[in-house]
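quick one, what's the 3D model for this:
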Amino acid sequence: MAKSHVTIKEVAAAAGVSYQTVSKVINNQIQVSKDTEQRIWEAVNTLGYKPNYVARSLRAQRSFTIGYSWPSSPDNQTNPILDHFLQSMFVAAEAHGYYLLCFPYHENYQRHLDTYNELIDTGRVDGFVLSSIEYNDPRVLLLMDRKIPFVAFGRSNPELSFSWIDVDGGQGIRQEMEHIIAQGHQKIGVLAWPEDSRVGNNRISGYFDVMHERGLEVKPEWIRRGQGCFDYGYQATLEILDLPKEIRPTALIAMNDLMAVGAIQAAKSRGVAVGRDFAVGGFDDYPMTQYIDPPLTTLRQPIIEVGKQIITMLLEVINGENNSEPRTIMLNPELVIRGSTVRN
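Sure, this is the predicted structure:
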């Protein structure tokens, strides 16, 4: 049985190395041979050694904690994308001896920034992960001004230079558009977010690019902008279906799955055969979309890979391993074709 209060020197003696080597291996500060590393971890596990993280933080002048906050979902909605993102970050951070400090997201932005400042000033975190990035994002401006390590899931203004990882929504919508056009559709509408949405503008760019390249007309009545929820998708689709037949779209691209599911239900309420006569495509691949009737064609984000990479990138910044230009990574979503866009 492992005894209590095992010291690092006892681990070192059991592994046949110095206690400094044990400390550096545990804290991912040194590379040793596989045999040496295995002996150290076997000794750690056999003796039941538990590092003193308070002492570790004092010695290193670090908290070994990463801060993260995110906007809450509406009461009647879940966010499986966020679940995957969080879990992948938790696992990646723990593998490097770090943990996430999740803190409230305040709609009052000054109060929200005050929380960032407090965490920085009290040394509670070594850096931050940001998401839901928008133009002129105050969090980005604050952390850049204070020279605090951070990496963002998403881009902001082109002139702001910082490390980020993102999913190319425009490239994804391009894939979906090409598939829908291959099914014979030319009058294609879009359920979009408001014009001040950075993510929304990136995604809808794929729609406009393909329509322009194919020489297809885009009528103003086909572009509907609003909240990315089921109710808006439902109502906007009814309005599109009420357009005169000669200009009525035969397909819709939605900027997220909730709007797409609303569109499917609206079309079915009018007796329109979704898939055969009216195509609907979404974005995000929420788990429930494969079970609706018909199953939704959508775009799957590599969200687990994003979570892993964003932690690796942030630790590089914290450890001073990336002193040149900020590192940026762009990933592509995967088109998942299901019945909502396939003509039988």
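
contacts, neighbours, all on C-alpha from now
OK.

the host helix or strand of Leu299: which residues count as buried?
Under the criterion of DSSP states H and E, Leu299 resides in strand 298-300. For strand 298-300, a neighbour-count test (16 or more other C-alpha atoms under 10 Å) marks Thr298, Leu299, Arg300 as buried.

ok, those residues vs Met288, which is closest?
Thr298 (11.7 Å; C-alpha to C-alpha).

these two touch, right, that closest one and Leu258?
No - between Thr298 and Leu258 there is no contact under C-alpha atoms under 8 Å: 11.0 Å.

quick one: Lys50 and Asn28, what's the gap?
15 Å (C-alpha to C-alpha, to the nearest Å).

one more: Ala182?
Separation of Ala182 from Asn28 (C-alpha to C-alpha): 51 Å.

mind listing the helices for the stretch 101-250 of the chain?
In the stretch 101-250 of the chain, the segments counted as helices under DSSP state H, counting those that start in this stretch are 109-121, 138-146, 169-182, 198-213, 230-241.

out of those, flag the one nearest Ala263.
Nearest of these (C-alpha to C-alpha): helix 230-241, 4.9 Å.

ok so, going back, show me what the strand holding Leu299 is packed against.
helix 169-182, strand 334-336 (3 or more C-alpha pairs under 8 Å, 6 or more residues apart in numbering; DSSP states H and E).

out of these, deepest packed?
helix 169-182 (a mean of 21; mean count of other C-alpha atoms under 10 Å).

run through the neighbouring helices and strands of the helix or strand encompassing Ile311.
Secondary structure from DSSP H and E places Ile311 in helix 303-318. If contacts are counted by 3+ C-alpha pairs under 8 Å, 6+ apart, helix 303-318 sits against helix 80-95, strand 127-130, strand 150-153, strand 164-167.

repeat that for 10 Å
strand 65-68, helix 80-95, strand 127-130, strand 150-153, strand 164-167, strand 328-331 (3 or more C-alpha pairs under 10 Å, 6 or more residues apart in numbering; DSSP states H and E).

please generate a structure for the following sequence too, so the two can be compared:
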Amino acid sequence: MAVTIKDVAKKAGVSPSTVSRVLSNHPRISAETSRKVKDIMDQLGYHPNIMAKSLVSKTTNSICIMLPKSAEELFSNFFFMELIRGIVTQASRLGYDVLISSGANEKEEIEGVSRLINGRRVDGVILLYSRKDDPVIDFLHENGHHFVLIGRSEQYPDILSVDNDNVQASYDATKHLISLGHERIGFVSGPPDLVVSKDRLKGYLDALHDSGLEMRPEWIVEGEFLQDSGYRAMSFFMNLPNRPTGIVLIDDVVSFGVLRGLHELKYKVPEDLCLVSFNNIPLSELSTPPLSSIDIGIYNLGYTASQVLIQSIQNNNDKSYQKRQIIPHRLMVRESSMYSISKK
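Here you go, the predicted structure:
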């Protein structure tokens, strides 16, 4: 016979309503009582009936992660894996399951999210990216659904979001190269429809302007968050008659493509070209040479996004907490940018 809430309550010496509150993470239940009840649940092998609980509470205790369209980009970039790890860790701690949705285009993304929310399978959505004029954000915002954006929305500055100050982060990366004496500095950007690409480009341009340095259009290359984009950008830069001596790259994975191409052409980093990148994924420290990279706190971005979304769900869009959370960044200086231009 299946173990019931009443069985758990009797053995724990509490009321069935207390057990129900423990299951729903009610704030008025003490940590000691919660721990005691959960221990009894484990001993008895009790598993709550999620469907029944959903009907009573009108919640699912599940959230959705909306993946970017490009599966190739997702599974070849450690950024997304670490982001998802942070989301799942905090969601699990708060008693929420995580579902994943994706689509080949914007229409499929909206249809997928709509099925999950309107079908009462999830309570809210986390978007892992921030696009300009994003119809998915339009749909979620206009229909009053719970969601949080990892990034910054130009359409809706008042929505829940978790982000870095990407303008300042890119400014800091560029100024680091300038401090080493570099005057010809290139920038490898991401897709132009992403807000993060726009913000990091702005930081780069602001740093050049504030330092009185020249900006040349040919020193800015757009691409994807893939190794091949870095490889192609490197080939372009190294064939310029007046090539950059330092480059700011929008992502570590892109930097690996640059390093691969430079190695094939017998160029050395940092002697022939200094590099500063973003995200500080674990492999950036293990590359040859180790990459200087802006640590944006990827895990904390996901962890905080999960926390903010679940707070919004449980408090029904309470207005008392901050809408936009900014995760601090820091520059990790390594061998790829430890070479002053004055030494050349």
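
what's the TM-score here?
Superposed pair, TM-score by TM-score structural alignment, normalised by the length of structure 1: 0.90. Supporting alignment: 338 aligned residues with a C-alpha RMSD of 2.2 Å.

circling back: work out the gap between the strand holding Leu299 of structure 1 and the centre of the chain.
Distance, stretch centre to chain centre, for strand 298-300 of structure 1: 14 Å (C-alpha atoms, centre = their mean, to the nearest Å).

where in structure 2 does that strand align, residue-wise?
The aligned range for strand 298-300 of structure 1 in structure 2 is 293-295, by TM-score structural alignment.

superposed on structure 1, what's the mean shift for the matching stretch?
Its aligned residues in structure 1 lie a mean 1.8 Å from stretch 293-295 of structure 2 after superposition (mean C-alpha distance after the TM-score superposition for structure 1).

got the buried residues for stretch 156-167 of structure 1?
Buried, per 16+ other C-alpha under 10 Å, within stretch 156-167 of structure 1: Ser156, Phe162, Ser163, Trp164, Ile165, Asp166, Val167.

adding distance to Ser69 of structure 1, write these out as a markdown table.
Shown next, in a markdown table, are these (distance: C-alpha to C-alpha, whole Å):
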| residue | distance to Ser69 of structure 1 |
| --- | --- |
| Ser156 | 17 |
| Phe162 | 18 |
| Ser163 | 18 |
| Trp164 | 16 |
| Ile165 | 17 |
| Asp166 | 17 |
| Val167 | 20 |
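
coming back round to it: excluding its own residues, what touches the match of strand 298-300 of structure 1? List them.
169-170, 172-173, 248-252, 255, 275-281, 284-285, 328-334, 336-337 (C-alpha atoms under 10 Å, 6 or more residues apart in numbering).

repeat the analysis, applying 6 Å as the threshold.
Val276, Ser277, Phe278, Asn279, Asn280, His329, Arg330, Leu331, Met332 (C-alpha atoms under 6 Å, 6 or more residues apart in numbering).

then stretch 114-121 of structure 2?
Val122.

and Gln29 of structure 1, how many neighbours?
Applying other C-alpha atoms under 10 Å, we find 10 residues neighbouring Gln29 of structure 1.

which helix or which strand is home to it?
Judged by DSSP H and E, Gln29 of structure 1 forms part of no helix or strand.

trace it over to structure 2, please.
Match for Gln29 of structure 1 (TM-score structural alignment): His26.

and Pro249 of structure 1, by the same measure?
So Pro249 of structure 1 corresponds to Pro244, using TM-score structural alignment.

correct me, but its match touches Phe187?
No - using C-alpha atoms under 6 Å, Pro244 of structure 2 is not in contact with Phe187; the gap is 9.3 Å.

more neighbours, those two?
Neighbour totals were compared for Pro244 of structure 2 and Phe187, and Phe187 leads with 27 against 21 (other C-alpha under 10 Å).

circling back: farthest-separated two in the buried residues of stretch 156-167 of structure 1?
Among those, Phe162 and Val167 lie farthest apart (C-alpha to C-alpha), at 16.1 Å.

next, work out how far apart Arg260 of structure 2 and Val136 of structure 2 are.
Arg260 of structure 2 is 36 Å from Val136 of structure 2, by C-alpha to C-alpha.

sorry, that was for Leu116 of structure 2
From Leu116 of structure 2 to Val136 of structure 2 the distance is 14 Å (C-alpha to C-alpha).

repeat that for Val148 of structure 2.
12 Å.

same question, Met338 of structure 2
Distance from Met338 of structure 2 to Val136 of structure 2, by C-alpha to C-alpha: 43 Å.

grab the most central residue of structure 2 for me.
In structure 2, the residue lying closest to the centroid (C-alpha atoms, centre = their mean) is Leu83, at 4.9 Å.

alignment lookup: it to structure 1.
Under TM-score structural alignment, Leu83 of structure 2 pairs with Phe85 in structure 1.

and what of Lys53 of structure 2?
Lys53 of structure 2 maps onto Arg56 in structure 1, by TM-score structural alignment.

quick one: distance of the helix or strand hosting its match to the chain centre.
For Arg56 of structure 1, the element it lies in under DSSP H and E is helix 53-60. The chain centroid and the centroid of helix 53-60 of structure 1 are separated by 31 Å, computed with C-alpha atoms, centre = their mean.

looking at the buried residues of strand 298-300 of structure 1, spot the one nearest Gln61 of structure 1.
Arg300 (40.1 Å).

would you reformat the helices and strands packed on strand 298-300 of structure 1 as TSV and include distance to Thr115 of structure 1?
As requested, those are arranged in TSV below (distance: least, C-alpha to C-alpha, whole Å):
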stretch	distance to Thr115 of structure 1
helix 169-182	31
strand 334-336	36
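
got the contact list for Ile159 of structure 2?
Contacts of Ile159 of structure 2 by C-alpha under 6 Å, 6+ apart: none found.

trace it over to structure 1, please.
Using TM-score structural alignment, Ile159 of structure 2 sits opposite Phe162 in structure 1.

from Ile329 of structure 1, how far out is that match?
Taken as C-alpha to C-alpha, the span from Phe162 of structure 1 to Ile329 of structure 1 is 11 Å.

against Ser34 of structure 2, how distant is the match of Gln29 of structure 1?
Separation of His26 of structure 2 from Ser34 of structure 2 (C-alpha to C-alpha): 9 Å.

repeat for His145 of structure 2
Counting by C-alpha to C-alpha, the gap from His145 of structure 2 to Ser34 of structure 2 is 30 Å.

equivalent analysis for Phe237 of structure 2, please.
Where Ser34 of structure 2 is concerned, Phe237 of structure 2 sits at a distance of 60 Å (C-alpha to C-alpha).

also Asn61 of structure 2?
18 Å.

give me the more crowded residue out of the two.
Using other C-alpha under 10 Å as the criterion, Asn61 of structure 2 and Ser34 rank with Asn61 on top: 23 against 17.
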